[in-house]
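Participant: Kindly generate the corresponding structure for this input.
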Amino acid sequence: MYGYIGTLIEIYTYMLIAYVLLSWLPSAKESFIGEMLGKLCEPYLSIFRRFIPPIGGMIDISPIVALIALRFIGEGIRAVLSFFVR
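Facilitator: Below you'll find the predicted structure:
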């Protein structure tokens, strides 16, 4: 059970990183992969973008906060599961 959750969180982390890297290349973000990653990552990132404005109007640090939060969420889920599943 722990392996599945860890794997899913790791995959989603890599998807978020790939989406952020694709945002630096406008033509890549409009590709099939860029659009697919946008549909999967943008709902999660939009939560953080509501509360964290871009610095200087250009630098968006919300993906960093989102990755940290994802890590905490994963650890929390693992802790809850380890409490109930023994």
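
Participant: rest of the way, CA atoms for contacts and neighbours
Facilitator: OK.

Participant: need the contact list for the residue sitting nearest the centre point of the chain.
Facilitator: What sits nearest the mean C-alpha location of the chain, by C-alpha atoms, centre = their mean, is residue 16, with 4.2 Å. Shown in contact with residue 16 (C-alpha atoms under 8 Å, 6 or more residues apart in numbering): 37, 41, 63, 67.

Participant: Let's see this one next, to set against the first:
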Amino acid sequence: MWCIPDNFDIESFYAYMKKNKSTVIRFYFDNGISNAFKARIETIIDEIIATRNHDFKVPFIYFEGLVEEKRQKMSCLFHGI
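Facilitator: Predicted structure coming up:
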């Protein structure tokens, strides 16, 4: 999904994501999302990165302003590297 606005229900998605074993998910959030929404997304990204054993299919999540190191870690996890 591309250009996702900040009225997207990120909490419902996150609950689903932690149970997802098969769906490939790539989320690119709209450049105009609020700083508060970016902070929540980044918290989710941090939790995914910190998880040692992913018993779910890791999504790729990106928004403009995400630190490159975190983008690369998400990419590696997404691709199983």
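
Participant: What value does the TM-score take for this pair?
Facilitator: With the length set by TM-score structural alignment, normalised by the length of the second structure, the two chains reach a TM-score of 0.32; 37 aligned residues with a C-alpha RMSD of 3.4 Å.

Participant: Could I get the full set of strands for the second structure?
Facilitator: Assigned by DSSP state E, the strands in the second structure fall at 26-28, 60-62.

Participant: can you give me the end-to-end distance of stretch 60-75 of the second structure?
Facilitator: 6 Å (C-alpha to C-alpha, to the nearest Å).

Participant: again with stretch 61-68 of the second structure
Facilitator: Stretch 61-68 of the second structure: ends 12 Å apart by C-alpha to C-alpha.

Participant: Going by residue numbers, what spans are helices in the first structure?
Facilitator: Along the first structure, counting by DSSP state H, helices occupy 2-23, 26-29, 32-51, 62-84.

Participant: What residues of the longest helix anywhere in the second structure count as buried?
Facilitator: In the second structure, taking DSSP H as the definition, the longest helix is helix 35-50. For helix 35-50 of the second structure, burial by neighbour count (16 or more other C-alpha atoms under 10 Å) applies to 37, 38, 41, 42, 44, 45, 48, 49.

Participant: how much space between the fourth one and residue 77 of the second structure?
Facilitator: If I follow you right, that is residue 42 of the second structure. 15 Å.

Participant: so where do the helices sit in the second structure?
Facilitator: Going by DSSP H, the second structure shows helices at 10-17, 35-50, 68-79.

Participant: residues of the shortest one that come out buried?
Facilitator: What that stands for is helix 10-17 of the second structure. Buried residues in helix 10-17 of the second structure (16+ other C-alpha under 10 Å): residue 17.

Participant: can you check stretch 27-46 of the first structure too?
Facilitator: 29, 34, 37, 38, 41, 45.
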